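Visitor: A structural model of the following input is requested.
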Amino acid sequence: MSFKLLVINPGSTSTKLGVYDDETPILVETLRHTSEEICKYKNIYDQFQFRKNVILDSLKKCKVDISTLHGVIGRGGLLKPISGGTYIVNERMLEDLKSGVQGQHASNLGGIIAHEIAKELNLTAYIVDPVVVDELHDVARISGIPEIERKSIFHALNQKAVGKKYANESGKKYEELNVIVAHMGGGISVGAHLKGKIVQVNNALDGDGPLSPERSGNVPIGDLIRLCYSGKYTLEEVMNKINSKGGYMAHFGTNDDRVVEQAAIDGDKKAKAVRDAMLYQVSLEIGKCAAVLNGKVDAIILTGGIAYSSSAVEYIKEKVAFIAEIIVYPGEDELLALVQGGLSVLKGEEVNKVYI
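Guide: Purely as a prediction, here's the structure:
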């Protein structure tokens, strides 16, 4: 039996939706929202009805009969830390998505909208591998300041999806392999996957790890503290320097790696230096993950938008190819990853998890 699924992935200024027959796309749409449409709402949850209506209107316009759906899957948001997998959207999850238990982000709306549409159709709603997937070794959480614990917030959906893709292509189970995945997009996360669990990964939301097109990456902590107390910046301004306006944005005013790469090719020495620094730091993070896995690494997977760049891939290969085979899955297909997570439960390949 095949399953027809609706998948929903809300972003800050757009909502991506797809209708799939198993893994075959029937409809894929990116619904853009103007700043005027978004700014009229005080907080993220207030956007719920607006976004839901836009989705339903688009489906109606494209003549999609939602009564034929078998399930609805939303992008998971900033929930409490949970292990990876596919979760039924329940009341406890809805409460935490609405309140923003770990913060406010448009992805919080994914599970809420999926639940409301599914409820009207007497279906079950799911989320898959949200950004708060936490499977860290206990030792990886400890910092030198007792009040501060390291957190796991990263590109879990794509990292898990490409790990499983590599396993499938290798004729093995994801739970049998040790892989390192470097997701390189606006933010960069590098994870050590130990037999199906991501036991080490940098916090890609708060600027931990390599510098990236939008993140500062690790910076000298003493200088950062002095910057915070300089009186020049508010808390919000400093946080923006770290998690949205750092990296390429701070140096060049763009988050497009293709622009910086071309500038480097054209002879811009700063562009080359900063881009090389980013790739150098990705390589360092991969080496750290290899140590976590005791050097027993089946493959290193490069993914995300920057993995389309042959020069980026070659730079990293030169640094870390001695560790393991390099596999490249450029870009990311979050809608398909959501579908695959839902299908794994609907087809009985995995048991859905319950958020508590």
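
Visitor: only C-alpha atoms for contact and neighbour calcs from this point on.
Guide: Noted.

Visitor: what number of residues lie near residue 167?
Guide: Residue 167: 20 surrounding residues under other CA atoms under 10 Å.

Visitor: in which helix or strand does it reside?
Guide: Following DSSP states H and E, one finds residue 167 within helix 156-169.

Visitor: what does that helix rub up against?
Guide: 84, 128-133, 173-174, 177, 179, 181-183, 191, 193, 301, 303, 329, 332-334, 337-338 (CA atoms under 8 Å, 6 or more residues apart in numbering).

Visitor: tell me which residues in it are buried?
Guide: Using 16 or more other CA atoms under 10 Å as the test for burial, helix 156-169 gives 156, 157, 158, 159, 160, 161, 162, 163, 164, 166, 167.

Visitor: another sequence for comparison is provided below:
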Amino acid sequence: MKKYKIFVINPGSTSTKLALYENATCLLSTNVFHDSSVLIKFPKINDQLMYRMMVIQKFIEDNHVDLTGVDAVVGRGGSCYAVESGIYEVSDQLLQDTREAKGGLYHVSMLGVQLARMVADEYGGRVFMMDPPIVDELCDEARLTGVSGIYRKAVSHALNEKACAKHHARVMHQDYDQVNYIVCHIDGGISITAHRHGRMIDGNDAGGGEGPFTPTRMGSMAVTDMLLYFKDKSPEDIRKLCYEAGGLSSYFHTSDADVIHRMVDEGDEKATLVWQAMIYQIVKYIGAMSTALKGQVDAILLTGGLLRFDDITNTIRKDCGWIAPVYAYPGEFEQDAMAQGALRVLRGEEQLKEYTGKPVWSGFDWD
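Guide: A predicted model of the protein is given here:
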């Protein structure tokens, strides 16, 4: 059996994750943390490109990695027009639309395909994107807002949530296309999605500031409060609170959850209340997704880096266990999912999706 070399690049709001695979076996990986106090110095996300590229170059140099002849470079995608779930070859059009955030998502995942192309330009290999945050499977009722012509976007940690759901279905000898799950990605960003028979029919707009506040994101606020707070601030100030300067970072001037949770362990009153409020908001959104599934929930799945703190899982089990059994998968499935997706394409086991340069959903007939 031919051995394929696959390099995976996964930029997140607080980290850059890199991994080198031979077929489905991970040979080497790293997870480099970036504090919000550093990232906030870059005026725009695209300005972080060379900073993140230096992280990749250091990983290659420190580990004496030879990427010559790499078969595929997979970048976490985002910010292009909304797409169907699947794996895509990165075209010039996809790259341009991502760089220009044509899909309306302003999130660091947009650097993934740009970095992947830069690596492939130097070492070779095909460039892929898989299940980016703008995978759109919303039901029609979930699209509308209370303002005519303004529609909610599908923005979630689709890559990890889809992979986690499919993994759990295999473990439980279930068919992902026949069950209903609530899947929660809990890390620098937090997304909580309702999966009905293999489709993510609803969820918070995790890239637009909707949902629980997180280590870096402000979460949902009343419009009247936002108008008052932002009356003397720029659109860029608003964007920063939505993706890197809000949430725990706003309270503590750091998004380092280890530092903040240490304060909780030491009995700091403010840190304890803020941390518990974050979990409280997660629980509320799980409840909302249970109603989106009409109470027919087979399991609640938790995944993401913040599950290294047991109090998060324990609180969700206590408060949401009456809805459905709660299962925890700490960490993430993202790197494995991207590598395995590329491997299936390289072996001819899965067809590539074509990026059309148009959103998978563009409005109702009456628009």
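
Visitor: what TM-score do we get after superposing?
Guide: The TM-score (TM-score structural alignment, normalised by the length of structure 1) is 0.85; 353 aligned residues with a CA RMSD of 3.3 Å.

Visitor: before we move on, back to that, in structure 2, point out the residues matching the helix holding residue 167 of structure 1.
Guide: Using TM-score structural alignment, helix 156-169 of structure 1 lines up with residues 158-171 of structure 2.

Visitor: mean per-residue distance, that stretch to structure 1?
Guide: Taking mean CA distance after the TM-score superposition for structure 1, the mean distance separating stretch 158-171 of structure 2 from the aligned residues in structure 1 is 1.4 Å.

Visitor: gap between that stretch and the chain center?
Guide: Averaging C-alpha positions (CA atoms, centre = their mean, to the nearest Å) puts stretch 158-171 of structure 2 14 Å from its chain's average.

Visitor: what's the answer for stretch 155-166 of structure 2, then?
Guide: In terms of CA atoms, centre = their mean, the centre of stretch 155-166 of structure 2 is found 8 Å from the chain centre.

Visitor: the stretch 201-350 of structure 2: strands as residue ranges?
Guide: In the stretch 201-350 of structure 2, the strands defined using DSSP state E, counting those that start in this stretch lie at 299-304, 326-330.

Visitor: hang on, residue 210 of structure 2 packs against residue 219?
Guide: Yes: here residue 210 of structure 2 reaches residue 219: they are 5.0 Å apart, a contact under CA atoms under 8 Å.

Visitor: can you find the partner of residue 82 of structure 2 in structure 1?
Guide: Using TM-score structural alignment, residue 82 of structure 2 lines up with residue 81 in structure 1.

Visitor: what sits against its match?
Guide: Residue 81 of structure 1 is in contact with 132, 133, 134, 152, counting by CA under 8 Å, 6+ apart.

Visitor: closest one of these to residue 351 of structure 1?
Guide: Checking the contacts of residue 81 of structure 1 against residue 351 of structure 1 by CA to CA gives residue 133 as the nearest, at 16.9 Å.

Visitor: how many neighbours does that closest one have?
Guide: 26.

Visitor: look up how far residue 216 of structure 1 lies from it.
Guide: Using CA to CA, to the nearest Å, one gets 22 Å for the distance from residue 133 of structure 1 to residue 216 of structure 1.

Visitor: can you give me the helices for structure 2?
Guide: Counting by DSSP state H, structure 2 has helices at residues 36-39, 49-62, 92-99, 110-123, 140-143, 158-171, 223-229, 235-243, 248-252, 257-265, 269-292, 310-320, 334-346.

Visitor: how far apart are the longest one and its match in structure 1?
Guide: It refers to helix 269-292 of structure 2. After superposition onto structure 1, helix 269-292 of structure 2 sits on average 1.6 Å from its aligned residues (mean CA distance after the TM-score superposition for structure 1).

Visitor: show me which residues of that helix are buried.
Guide: By neighbour count on 16+ other CA under 10 Å, the buried set for helix 269-292 of structure 2 is 271-272, 274-276, 278-283, 285-290, 292.

Visitor: pretty sure residue 60 of structure 2 sits against residue 66.
Guide: Yes: using CA under 8 Å as the test, residue 60 of structure 2 is close enough to residue 66 to be in contact (7.4 Å).

Visitor: the two: who's more crowded?
Guide: Higher neighbour count among residue 60 of structure 2 and residue 66: residue 60, with 15 against 10, using other CA under 10 Å.

Visitor: tell me the contacts of that one?
Guide: When contacts are counted by CA under 8 Å, 6+ apart, residue 60 of structure 2 touches residue 66.

Visitor: thinking again about what came up before, buried subset of the contacts of helix 156-169 of structure 1?
Guide: Buried by 16+ other CA under 10 Å: 84, 128-133, 173-174, 177, 179, 181-183, 191, 193, 301, 303, 329, 332, 334, 337-338, out of the contacts of helix 156-169 of structure 1.
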